[in-house]
Structure formats: structure tokens, C-alpha cells
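J.: predicted model follows, preceded by the sequence.
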Amino acid sequence: MGACARLVRFSLLWLSLLWALLAAPLAAQEASILVVDLDRAYETSLFGKSMRAQFREDNQDVAAENTLLLNALKDEELQLTEDRTTLSAEEFAAAAAAFDAKVQEIRSARLEKIRQVDEQFKNLKPLFFSRIEPFFDLVMREFNATVILEKRSVLRSIEGIDITDLLVERVDDAYLASVSATEPAAEN
């Protein structure tokens, strides 16, 4: 066998090996992976900001109610202290016990209200994520992606697969369109 034949065989072997090595990445490229920073999407999107602003607006009365109740209880306590001089020991003890029971009842009710508000706030982020789920599907189809991973769970990636800004843009566009559609037309 001549040197030329060995060179042809060697070249064919390398070409077939090279073809086999290149075929695997082509299949992997079709199964693209995207990443998203969900916290950043929640914090920076107009929709997420709007949800948090609406929550604050809906619950601002809780702090005002607490202040009113506290002031009323302080006034009642001062009155009870003033009445102490005119009440018998038994009457004062009964009034003080009734006041204490009232304070405990109000405190318990307010703590429950605060717990409910806290629970509502904790549910804002999952609610945001559930409402933007359709956008994940659209982006996956657009990029022919098979998976979107949370960026914090990825050790290292290239910036090109991070769809956070694109997702925020799409969510904000849809949010602004829905807001403008629900606003009454300006009267001339």
C-alpha cells in the first residue's frame, strides 16, 4: 500500500470522525436553553411595580387604623388613671381588667390583620410569576427553546441566553396596553 492510499484512508477516517463529533452539537443546538432572573423581572417590570404599589395602596389603611386605635387606647388609659381617684378599689380593678381584656382583644385582632397583610404580600411574587407564564411560552417558541432555567440555579452561562430584559419588555408592553385599554378616553 502506498503512501498516497494511507493518506486518503487517514483523511477519510478524520473526516468521518469530525462529522460524528459535529453531529452531536447540532442536535444540542436545536434544544436551546434560556435563563431568566425572576427576581429582577419582578423588581424591574412595570407590572411588578404596579402590583406592589396597588398592594401598598390597598393596605395603607392598616397603619392608619393602628394609629387611631393606639391613640384611643392611650386616651382611655389616661381616663382610667384619672378615674382611679374617684373609684373604689374594686371598681377600679374591674375597670382595669375590662380595659386589659379590651386591649388584648384589639391586639389579637390587629396581629391577625398584620399576619393576613404579610401573607398577601408574600403571595404577590408567586402571583406575578403565574400571570406572566404565557410570556415564557411565547419566548420559548420564539427561540425554539426546550427549557428556561432560573439564572440563580445556573453556575455559568453566556449573556446571550438571558431573556430577563426581553421578558420584562414583553410583560411591560402587554401591561401598558392593558392599562391604556382600561383608561377612559380623554374628553375634549
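T.: Arrived safely. Residues are numbered from 1 along each chain as shown.

J.: going by C-alpha atoms from here, please, whenever you check contacts or count neighbours.
T.: OK.

J.: the chain: helices as residue ranges?
T.: Secondary structure of the chain (DSSP state H): helices located at 3-30, 38-44, 46-83, 89-131, 133-143, 164-182.

J.: please point out which parts of the shortest one sit buried.
T.: Going back to what we said before, that points to helix 38-44. Neighbour-count burial for helix 38-44 flags 38, 41, 42, 44 (criterion: 16 or more other CA atoms under 10 Å).

J.: for it, packing partners?
T.: In terms of contacts (3 or more CA pairs under 8 Å, 6 or more residues apart in numbering; DSSP states H and E), helix 38-44 is packed against helix 46-83, helix 89-131, helix 164-182.

J.: what do you get for the last one?
T.: The elements that helix 164-182 packs onto, with contact taken as 3+ CA pairs under 8 Å, 6+ apart, are helix 38-44, helix 46-83, helix 133-143.

J.: now the angle between helix 89-131 and it, please.
T.: 110 degrees (axes from the mean of the first three to the mean of the last three CA atoms, to 10 degrees).

J.: determine how far helix 164-182 lies from the middle of the whole chain.
T.: With CA atoms, centre = their mean, to the nearest Å as the basis, helix 164-182 stands 16 Å off its chain's centre.

J.: need the residue closest to the centroid of this protein.
T.: Closest to where the C-alpha atoms of the chain average out (CA atoms, centre = their mean) is residue 125, at 2.4 Å.

J.: my read is that it contacts residue 42, right?
T.: Yes. The criterion here is CA atoms under 8 Å, and residue 125 meets it with residue 42 at 7.0 Å.

J.: then this one, side by side with the first:
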Amino acid sequence: MMMWRAIVVLLVLAMPVSAQEQSGPPVLIINSDRLYFETLYGRRLAADLAAEVTEVQLENDRIVQTLTEEERSLTLRRPDMTPEEFRAEADAFDAKVQEVRRARDAKNLELQTASAEARAIFEERVQGIIGNVMLARGAAMVVEERSVLLSVQSANITDDVIARVDAVLGDGTR
């Protein structure tokens, strides 16, 4: 993969300057993380996710507090219980803790899945805008900035695409 990236960079750099100036670089670059986190749409998605994460964390904190109180109560009542009674309640408490842990893990996985799905929908919606910029600049392809070793600044279209996404999609609710 690195060899192909190097070949693409060499081809771009080997082009005559006049060819690059006439129609722009044939390969454009975009920083998809900046695109996501700096557009109105991406910021709204990130804020929505952050609100959900905060809500889950508050719920987790309440659950931990409740379980801590239950454990403390069991510990305080232990001297007045038979070993069998204590073992039964301790086992029931452990089962409850394990069930809560499974439910919390499932909720965290749900949040991760929702985040990945939102990002995928975002990328799908902005793909046409990126394509339009690519065609307007006379380029043949757009590559992720992380894949580029060396380039000219004019090949990076991130700022232009951010402005166009904001203009066309706003915060993504249109």
C-alpha cells in the first residue's frame, strides 16, 4: 500500500508545472476527520453523541451508587445472618452485578454502533459534495490526507469541502 502511495505522489510531482496549474492537481487530498469535526453537520453529530455518552455515564454513576449501598447493607447485616443466608444474598447480589455489567456493556456497544453508523451516513451524504469539488478542480481522485507523504497545498480541498458541506447540508437536519 505504501508503494502505491509513493507512486501516486511521484506521478503528481513529476507532472509539468504547467499541467498542474491548468486544471489543478490530478489527485486531491482531504482530511476526513477535519471534515467530520469542523462541519456544522459533524459537530452536531458529535454533540448528540457526547450528550448520549454523558447520559449513560450519569446512569452508570447512579447504578454504581445503588450497588455500593446494597453491598454496604449486606456487609452490615452479615453479623446477624447465618452463613447460608449470607451466601444466598451474596450470590444474588453477584448475579445482579453481572447482569448490570452485561446491560452496561450492551449499552456502550449500542453507542459505539450508533456513532459508527452516524459517521457512515455523514460520509455517504458528503461524498457527492467531495465529488463535485473533484470534478470542478479537474482531478481524477481524492485521497485521505493520512495516506499522503508529500503534496502541494493546493491539492488539499478540506477547507473548500467544509464550506460547501455547511452551505449544502447545514447541520444535517435539512
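T.: Arrived safely, thanks for sending. Everything numeric in this text was worked out from a predicted model, so none of it was measured.

J.: tell me the most buried of the helices and strands packed on helix 164-182 of the first structure?
T.: Per-stretch averages of neighbours, counted by mean count of other CA atoms under 10 Å, single out helix 38-44 among these, with a mean of 17.

J.: so that one corresponds to what in the second structure?
T.: Using TM-score structural alignment, helix 38-44 of the first structure corresponds to residues 32-38 of the second structure.

J.: what about that stretch, how far off from the first structure?
T.: Once the two models are superposed, stretch 32-38 of the second structure sits on average 1.9 Å from its counterpart in the first structure (mean CA distance after the TM-score superposition for the first structure).

J.: can you check stretch 49-69 of the second structure too?
T.: Comparing stretch 49-69 of the second structure with its match in the first structure after superposition yields a mean distance of 1.3 Å (mean CA distance after the TM-score superposition for the first structure).

J.: what range in the first structure does stretch 129-148 of the second structure sit on?
T.: Against the first structure, stretch 129-148 of the second structure falls on residues 135-154 (TM-score structural alignment).

J.: sorry, slip of the keys, the one I care about is stretch 55-69 of the second structure.
T.: Stretch 55-69 of the second structure corresponds to residues 61-75 in the first structure, going by TM-score structural alignment.

J.: burial check on the aligned residue in the second structure for residue 118 of the first structure, number of neighbours?
T.: If you follow residue 118 of the first structure across to the second structure using TM-score structural alignment, you land on residue 112. By other CA atoms under 10 Å, the residues close to residue 112 of the second structure number 14.

J.: likewise residue 88 of the second structure?
T.: There are 12 residues near residue 88 of the second structure, going by other CA under 10 Å.

J.: which one in the first structure is aligned with it?
T.: Using TM-score structural alignment, the partner of residue 88 of the second structure in the first structure is residue 94.

J.: I'd like the distance between that match and residue 83 of the first structure.
T.: With distances taken as CA to CA, to the nearest Å, residue 94 of the first structure is found 12 Å from residue 83 of the first structure.

J.: one more: residue 55 of the first structure?
T.: Distance of residue 55 of the first structure to residue 83 of the first structure, given as CA to CA: 43 Å.

J.: which residues does stretch 160-174 of the first structure contact?
T.: Applying CA atoms under 8 Å, 6 or more residues apart in numbering, the contact partners of stretch 160-174 of the first structure are 33-38, 40-41, 44-47, 132, 135-136, 139, 151.

J.: the helices and strands packed on helix 164-182 of the first structure: which one's closest to residue 156 of the first structure?
T.: Residue 156 of the first structure lies closest to helix 38-44 among those, at 16.5 Å (CA to CA).

J.: got a list of contacts for the closest one?
T.: Here helix 38-44 of the first structure makes contact (CA under 8 Å, 6+ apart) with 48, 49, 125, 128, 129, 150, 151, 164, 165, 167, 168.

J.: which among these end up buried?
T.: Buried by 16+ other CA under 10 Å: 48, 125, 128, 129, 151, 164, 167, 168, out of these.

J.: contact partners for residue 47 of the first structure?
T.: 171, 172, 175.

J.: any idea how far the aligned residue in the second structure for the second one is from residue 117 of the second structure?
T.: Using TM-score structural alignment to pair residues, one finds that residue 172 of the first structure aligns to residue 166 in the second structure. When distance is defined by CA to CA, residue 166 of the second structure is 20 Å away from residue 117 of the second structure.

J.: burial count for the closest residue to residue 141 of the second structure other than its chain neighbours?
T.: In this structure, residue 141 of the second structure finds its nearest non-sequential neighbour in residue 27, 5.0 Å apart by CA to CA, 6 or more residues apart in numbering. Residues within reach of residue 27 of the second structure, counting by other CA under 10 Å, total 20.

J.: quick revisit: want to try a markdown table for the helices and strands packed on helix 38-44 of the first structure, with distance to residue 10 of the first structure as columns?
T.: A markdown table is the format used below for those (distance: least, CA to CA, whole Å):
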| stretch | distance to residue 10 of the first structure |
| --- | --- |
| helix 46-83 | 61 |
| helix 89-131 | 56 |
| helix 164-182 | 48 |
